[in-house]
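Asker: got a structure for you, letters missing:
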């Protein structure tokens, strides 16, 4: 056998690899695949972290053709704007536990139809006045079964509440309907000039006093760039926490831009250097100006018809009806509106409860604890629940009416 020495081995010809070099397009595909995998991993990790922290969960409304907008069904929410709350909208888009359309035998149902005060996003769900009311009713009357259903939707005006009642809430066979109102309820019946709250139907009164429905502004907004953006980003708003954080930051920037524009306008008009006392007098005179009072008086006629129609459709379905007026922090100077609502309710035989005086009866320091910003705190919701309970029991509104608690008609 021949043995190769070192010199022979060194001088052997170089054998080139037979493996072909990867082409440039394969390198590109490999890099692209690695990039996509890494990007997906980053998105998944970031989405998981944001979900755990409850960030990006305030995009909860979807556009809806009948009432303008409704909560997303089955959507989880975390609110931090005023107070703090975390929970789920149920499968029907209600800020409530799962509720069946068909009422179980022996149940007395109360339907709360309102806005963000009823929805109660400033507190955890167990501390909303509706939840507290349900708990107290069942503990006070152990032989009966009460359910208090929450149909609150943020930024709803009285006309939208009427639509929500007629097309949705009454399908749950309530025995009692409570329609909640809040300060400037009448003025909110006017058309919006900009923003997503323009996507609502507007109502007016005809010469015969009948309700006239106008969806021109709603259609215009839905066809606008903002309306198309709301529709096109629906999946992201529903499913992406990253998008939710981004949208929240954009909303904050937009709010600061509006404040800056108002500041510059006041600066140009010389209002920035006006004495505070003069500014306060001007604000008070605007609140009680003839134009303001005329607007309230004019829209209160529409408000009256909407409330009467709400009572009518409720009674047609075998439910009693009541109107509930809530105060709000820093916005209780609506004596004319409250007086007109009470007068209209008295004239039309509608049960009416105004909690403004009950809240203002507390010392100022205690009053501050009843609110989280504009809305109620845990303590404020408790006061509201107690006052509503006292009113319902004193007026006999918890007794079975045309439809008994077994659901027979």
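Answerer: Structure's in. What do you need? Predicted, not measured: the structure shown is a model, and the values here were computed from it.
Asker: contacts, neighbours, all on C-alpha from now
Answerer: Fine.
Asker: name the residues that touch the strand or helix carrying residue 163?
Answerer: Element membership of residue 163, judged by DSSP states H and E, is helix 158-167. For helix 158-167, contacts defined as Cα atoms under 8 Å, 6 or more residues apart in numbering pick out 66-68, 113-115, 151, 179, 181, 185-186, 188-189, 200-203, 303, 306-307, 309-310, 313-314.
Asker: stretch 74-82 now?
Answerer: 54-60, 84-93, 121-122, 238, 372-375.
Asker: mind redoing it with 7 Å?
Answerer: 54, 57-58, 60, 85-91, 93, 121-122, 372-373 (Cα atoms under 7 Å, 6 or more residues apart in numbering).
Asker: can you tell me the SS state at the residue minimising distance to the centre of the chain?
Answerer: Nearest to the mean C-alpha position of the chain, counting by Cα atoms, centre = their mean, stands residue 154 at 2.4 Å. For residue 154, the assignment made with DSSP: H, G, I helix; E, B strand; the rest coil gives coil.
Asker: put this beside the first:
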């Protein structure tokens, strides 16, 4: 009996050593080859934002055929290192948004923020653009970014980049696929409250517990990513109901219903909340002595055949709805506005280049950078005139 137990323990130990060696070898392969897009984690849970990029961490990404790698700066944003104080005569612009601004599909120097900055400085202007982009950020989270961090850098202009797809959906806990985030509410008197009760959930606790392992292991990070993707896929399937296509889901039950004559009430409410939060951002920015601009991103309707897919679901669909509606809102509220839908479509038709495969590719970033540079220059010139 004693002999059998000893043999058993030896076998268990040998097996444990074998598994350990295998896992170490697998970890080495994943780190060096990035097989299956594996990489160590470079984000961390945040008790106010839900999560944030981890300051000083190396990042590596291959998304939508593009590649990016570098180091998150010491303030926790995907940009070069910053100085709190502006240089003499520098016009500082903070660009705040989601994954389109974070732009992990391209190298940092190819992002539209860097493109716009380069164009302006090539003209002899002293302009600094700062990238406050974080994947999946909503207008609520962007308000918090600006309140907690952006205004500390004393920007002259704050640009909020709006993407209707997830900016509208993720404002509402009943519509979003990810509830580990803050939600904005307003009471009967119009007072803003930020609900951060996600910090009390089991999901947030689990995320916080696993995160150090994700940062230490490409294997653990890969497993967590695969799990989240599966979870998201099941969530989307559950919310899709009886629709037969992605186009039907977006137009009949999703945010694109707003661009038709039959808007879904839940999305109308979430969109109205976005506008209310944009006004809160405007007040916050102007209180800090800066100008505010709203930039609306194009959706994937550049090609006529894609637009026709949506029109087949509902012939009242208007691809320019958000540019027009947000443009009207901005005009009424005294907000500078940069629409991109028509400019991107005109470019695509003239050049027949794929610039929006999902997020911007390098050509898309070049175009967005050019348009943003022109808009910044206009605001800067007007501000100079007003100051005289």
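Answerer: That came in fine, so what should we check first? In this text the structure is predicted, and so the values were computed from the model without any measurement.
Asker: TM between them?
Answerer: Once superposed, the chains reach a TM-score of 0.79 (TM-score structural alignment, normalised by the length of structure 2), with 364 aligned residues with a Cα RMSD of 3.7 Å.
Asker: quick one on the thing from earlier: and the helix holding residue 163 of structure 1, how far from structure 2 on average?
Answerer: Superposed on structure 2, helix 158-167 of structure 1 shows a mean distance of 0.8 Å to its aligned residues (mean Cα distance after the TM-score superposition for structure 1).
Asker: quick revisit: hmm, which of the contacts of helix 158-167 of structure 1 are the buried ones?
Answerer: Among these, those scoring as buried are 67-68, 113-115, 151, 179, 181, 185-186, 188-189, 200-203, 303, 306-307, 310, 313-314 (criterion: 16 or more other Cα atoms under 10 Å).
Asker: for the aligned partner of residue 340 of structure 2 in structure 1, what are its contacts?
Answerer: With TM-score structural alignment as the criterion, the equivalent of residue 340 of structure 2 in structure 1 is residue 355. Applying Cα under 7 Å, 6+ apart to residue 355 of structure 1 gives the contacts 325, 326, 327.
Asker: and for the alignment partner in structure 2 of the first one, the neighbour number?
Answerer: Using TM-score structural alignment to pair residues, one finds that residue 325 of structure 1 aligns to residue 296 in structure 2. Using other Cα atoms under 10 Å, residue 296 of structure 2 has 19 other residues around it.
Asker: got a list of what residue 296 of structure 2 touches?
Answerer: Residue 296 of structure 2 sits in contact with 161, 162, 163, 323, 338, 339, 340, where contact means Cα under 7 Å, 6+ apart.
Asker: same check for these, but in structure 1.
Answerer: Conservation of these in structure 1, assessed by both residues aligned by TM-score structural alignment, their matches' Cα atoms under 7 Å: retained contacts are 161, 162, 163, 338, 339, 340.
Asker: using CSV, lay out those together with secondary structure.
Answerer: Below are these laid out as CSV (three-state DSSP):
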residue, secondary structure
161, strand
162, strand
163, coil
338, strand
339, strand
340, coil
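Asker: re the thing from before, now tabulate the contacts of residue 355 of structure 1 in a markdown table and tack on distance to residue 400 of structure 1.
Answerer: As requested, the contacts of residue 355 of structure 1 are exported to a markdown table (distance: Cα to Cα, whole Å):
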| residue | distance to residue 400 of structure 1 |
| --- | --- |
| 325 | 24 |
| 326 | 26 |
| 327 | 30 |
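Asker: all helices of the stretch 251-400 of structure 1, in order?
Answerer: Counting by DSSP state H, counting those that start in this stretch, residue ranges of the helices within the stretch 251-400 of structure 1 are 276-287, 290-316, 335-348, 356-360, 364-369, 378-394.
Asker: which among the ones you listed is found nearest to residue 213 of structure 1?
Answerer: helix 290-316 (11.7 Å; Cα to Cα).
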